[in-house]
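Participant: What follows is a predicted structure for the sequence shown.
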Amino acid sequence: MTVTKADIVREIYMRYDGMTKTQSVEAVEAILRLAKETLISGEDLLLSGFGKFNVRDKRERKGRNPQTGSELMLAPRRVVTFSPSGILRDKVNGE
């Protein structure tokens, strides 16, 4: 099962009595907006106990069209990678 943004909002709303549904939506949106802005600017995002999102630059490289088999050059681009924290990794592995 995939957890959606709506699921996160619902959990926050249900767990914290003092928050309205609107405040829960605004809190989730604010966190995601800050995370996106950080990554777009090229900075890494570290969430202690969860993991680190890194922005990496990929060079231009040779690629291949899988349908036709013809070679082509893939443009340089930036990608976001994620490395889980040791705490998260251990919990996912049941340790």
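Facilitator: Received, thanks.

Participant: Only C-alpha atoms from now on, for both contacts and neighbour counts.
Facilitator: Will do.

Participant: what's in contact with stretch 13-31?
Facilitator: Contact with stretch 13-31 is made by 5, 8-10, 12, as judged by C-alpha atoms under 8 Å, 6 or more residues apart in numbering.

Participant: do that again at 6 Å, thanks
Facilitator: V9 (C-alpha atoms under 6 Å, 6 or more residues apart in numbering).

Participant: what's the answer for stretch 59-69, then?
Facilitator: 70-76.

Participant: Could you work out the most separated pair of these?
Facilitator: S70 and P76 (19.0 Å; C-alpha to C-alpha).

Participant: Give me the longest helix you can find in this protein.
Facilitator: helix 21-40 (DSSP state H).

Participant: Mind checking what helix or strand follows that helix in sequence?
Facilitator: Following helix 21-40 in sequence order, the next helix or strand is strand 45-47 (DSSP states H and E).

Participant: I'd like to know which elements that following strand is packed against.
Facilitator: Applying 3 or more C-alpha pairs under 6 Å, 6 or more residues apart in numbering; DSSP states H and E, we find strand 45-47 packed against strand 51-58.

Participant: want to compare, so here's the second one:
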Amino acid sequence: MATKAMTKTQLVSALAEKMDSDKKSASAALDALAEIISDEVKDGGAVTLPGIGKMACRERPERMVRNPATGEQFKKDADKVVKFTIAKALKDSVNE
């Protein structure tokens, strides 16, 4: 089992190997994918990565929160968060 997260350099190398391509084009493909996902989620859309999961932007309403250090309650404005839902195929492959 891996103990450290895969770095971008390692991911680019593995991607280049799987694509039978060079690292430069694999890096460009990875950067383009990240930009496309970022733009789509930023605009309120969702992106499904088959076999991996679905990334979407979700709006959270205004709410009361508590400062854990002081116990003081205050109102937090509405905001947006990115939610990632893992695909069942990935969950099943991990639990084999």
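Facilitator: Ah, there it is. Since the model is a prediction, treat every value here as computed from it, not as a measurement.

Participant: about what we covered before: how much does the longest helix of the first structure stray from the second structure?
Facilitator: Helix 21-40 of the first structure: mean distance to aligned residues in the second structure after superposition is 0.8 Å, counting by mean C-alpha distance after the TM-score superposition for the first structure.

Participant: Now that helix: buried residues?
Facilitator: For helix 21-40 of the first structure, the neighbour count (16 or more other C-alpha atoms under 10 Å) marks 24-25, 35, 39 as buried.

Participant: what does stretch 50-59 of the first structure give?
Facilitator: Under 16+ other C-alpha under 10 Å, the buried positions of stretch 50-59 of the first structure are 51-55.

Participant: what range in the second structure matches that stretch?
Facilitator: Per TM-score structural alignment, the counterpart of stretch 50-59 of the first structure in the second structure is residues 52-61.

Participant: chain center to the matching stretch, what's the gap?
Facilitator: 10 Å (C-alpha atoms, centre = their mean, to the nearest Å).

Participant: returning to that earlier point: pull the most distant pair out of the buried residues of stretch 50-59 of the first structure.
Facilitator: Farthest pair in the buried residues of stretch 50-59 of the first structure, by C-alpha to C-alpha: G51 and V55, 13.5 Å.

Participant: could you dump the buried residues of stretch 50-59 of the first structure to JSON lines with distance to G94 of the first structure?
Facilitator: Output for these, formatted as JSON lines (distance: C-alpha to C-alpha, whole Å):
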{"residue": "G51", "distance to G94 of the first structure": "17"}
{"residue": "K52", "distance to G94 of the first structure": "21"}
{"residue": "F53", "distance to G94 of the first structure": "23"}
{"residue": "N54", "distance to G94 of the first structure": "26"}
{"residue": "V55", "distance to G94 of the first structure": "29"}
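
Participant: with those residues in mind, which one is nearest to D44 of the first structure?
Facilitator: Nearest to D44 of the first structure among the buried residues of stretch 50-59 of the first structure, with distances taken as C-alpha to C-alpha, is N54, at 4.8 Å.
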